[in-house]
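> return a 3D structure for these sequence lines:
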Amino acid sequence: MTDRDFIPVRIAVLTVSDSRSLADDRSGDTLVARLEGAGHILAARAIVTDERAEIAAQLRIWIADPGVDVVISTGGTGLTGRDVTVEAHHEVYEKEITAFSTVFTIVSMQKIGTSAVQSRACAGVAGGTYLFALPGSPGACKDAWDEILVKQLDYRHKPCNFVEIFPRLEEHKRRK
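Below you'll find the predicted structure:
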């Protein structure tokens, strides 16, 4: 039992794909079902094509939106020429959460073995908003949510979690 109350987080889901629509976005659907099932709020949802400028522009819109605390993107984290989500994320990050990639790889190794090496999943912070870039498969979205994000986006999780430091993400902007 914890001495803390649950705090719902407002999460935007971004699917990066040249071929998906809301009608067949299984990875986006997986994330929405999991975040809502955990008690969080779907703040927004969009699908953009595999274009770096378009991805970065959508991230910036949500970073500037006070109604969005977290953005989770799915798709475009692989190695092919069209996979530019990671580059778009890095373009907007103020700070990268480098351990996220490592932990995601460890989780993936347990599920898909050495194929995990082909993912470039990443995470960072910009404008007080957490940003996570996940692979475009429902399985990878389940793994990232079930093994990492469900815990780190839960204020009750100890010894520490992302929610408890929300107020301090932009402390450098306060007057001294």
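
> can we go C-alpha only for contacts and neighbour counts from here?
Will do.

> residues of the longest helix along the chain that come out buried?
In terms of residue count, the longest helix belonging to the chain (DSSP state H) is helix 98-112. The neighbour-count criterion (16 or more other Cα atoms under 10 Å) identifies 100, 101, 104, 105, 107, 108 as the buried residues of helix 98-112.

> residue contacts, residue 8?
Residue 8 makes contacts with 39, 40, 41, 154, as judged by Cα atoms under 8 Å, 6 or more residues apart in numbering.

> turn these into TSV, columns for secondary structure, neighbour count and distance to residue 7.
Below are the contacts of residue 8 laid out as TSV (DSSP: H, G, I helix; E, B strand; the rest coil; neighbours: other Cα atoms under 10 Å; distance: Cα to Cα, whole Å):
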residue	secondary structure	neighbour count	distance to residue 7
39	coil	14	9
40	coil	19	8
41	strand	17	10
154	coil	23	7
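
> one more, so I can put them side by side:
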Amino acid sequence: MPRPDLSRFYPLQLAVLTVSDSRSSANDSSGDLLCQLVQSAGHQLVARALLANNKYQLRATLSQWIASDNIQVVLLNGGTGFAAGNCTVEALTPLFDNEVPGFGELFRQLSFNELGSAALQSGALAGLANGTLLFAMPGSAGACTLAMQQLILPQLDGHTGPCNFVAHLKNSPTSSCGA
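Down below sits the predicted model:
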């Protein structure tokens, strides 16, 4: 199979979902940050939502986005820790066709350098569903920045070699990595 053209940048279509019982559109600073990072990187923001911790509402929204032809990546922030009522991990996990275990593992490792053993309580995770890549991260601005800059954005860039996720997304102009 031919490898993706690593000399090209492929703008992707992303959605941002904030999961919170206390945030509103007026004070969703982490959601705002994710949108800004996505657009600054050259990608297109095609959907955004803010939902309370209700796993069935989360699954309904995510299922629509996964089924959509125009959303390739979903960024979720919030609801991943052990606080009472958090349900992002429980809502998201059954939707995956394939989990991407390295995301959560690396996120917790990088978080450990800043937070120490509290990083154990992060339920950060990622996976693929119907050619849609989903990343769930904690809701703090620091966690979103860490995840986006060190892990997610490099993997959403067709320049990143030897492999990146661009080739694995629905409606991708590239073919799969042969690594």
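
> work out the TM-score between the chains.
Counting by TM-score structural alignment, normalised by the length of the first structure, the TM-score of this superposition works out to 0.91. Behind it: 168 aligned residues with a Cα RMSD of 1.6 Å.

> how close does the longest helix of the first structure sit to the second structure?
Its match in the second structure and helix 98-112 of the first structure itself, once the structures are fitted together, sit a mean 1.1 Å apart by mean Cα distance after the TM-score superposition for the first structure.

> the strands in the first structure, which residues?
Secondary structure of the first structure (DSSP state E): strands at 10-16, 41-48, 70-74, 95-96, 122-126, 129-134.

> could you dump these to a markdown table with distance to residue 143 of the first structure?
Putting these into a markdown table (distance: least, Cα to Cα, whole Å) gives the following:
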| stretch | distance to residue 143 of the first structure |
| --- | --- |
| strand 10-16 | 16 |
| strand 41-48 | 19 |
| strand 70-74 | 12 |
| strand 95-96 | 20 |
| strand 122-126 | 14 |
| strand 129-134 | 10 |
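
> so for residue 23 of the first structure, which of these sits nearest?
Distances from residue 23 of the first structure to each of the strands of the first structure were compared using Cα to Cα; the shortest belongs to strand 41-48, at 11.1 Å.

> and that closest one, which stretch of the second structure?
The aligned range for strand 41-48 of the first structure in the second structure is 44-51, by TM-score structural alignment.

> hmm, residue 35 of the second structure is touching residue 46, no?
No - using Cα atoms under 8 Å as the test, residue 35 of the second structure is too far from residue 46 to be in contact (10.0 Å).

> between these two, which one's more packed in?
Summary of the neighbour comparison: residue 35 of the second structure and residue 46, criterion other Cα atoms under 10 Å, with residue 35 having more neighbours (22 against 14).

> what's the closest non-adjacent residue to the counterpart of that one in the first structure?
Matched across to the first structure, residue 35 of the second structure falls on residue 32, judged by TM-score structural alignment. For residue 32 of the first structure, ignoring the flanking residues on the chain, the nearest one in space by Cα to Cα, 6 or more residues apart in numbering is residue 42 at 6.8 Å.

> tell me the contacts of the one you found?
Counting by Cα under 8 Å, 6+ apart, residue 42 of the first structure makes contact with 10, 11, 12, 13, 32, 35, 36.

> now do residue 87 of the second structure
With Cα under 8 Å, 6+ apart as the criterion, the residues that contact residue 87 of the second structure are 53, 54, 55, 79, 80.

> and of the residues you listed, the nearest to residue 21 of the second structure?
The closest of the contacts of residue 87 of the second structure to residue 21 of the second structure turns out to be residue 53 (Cα to Cα; 6.2 Å).
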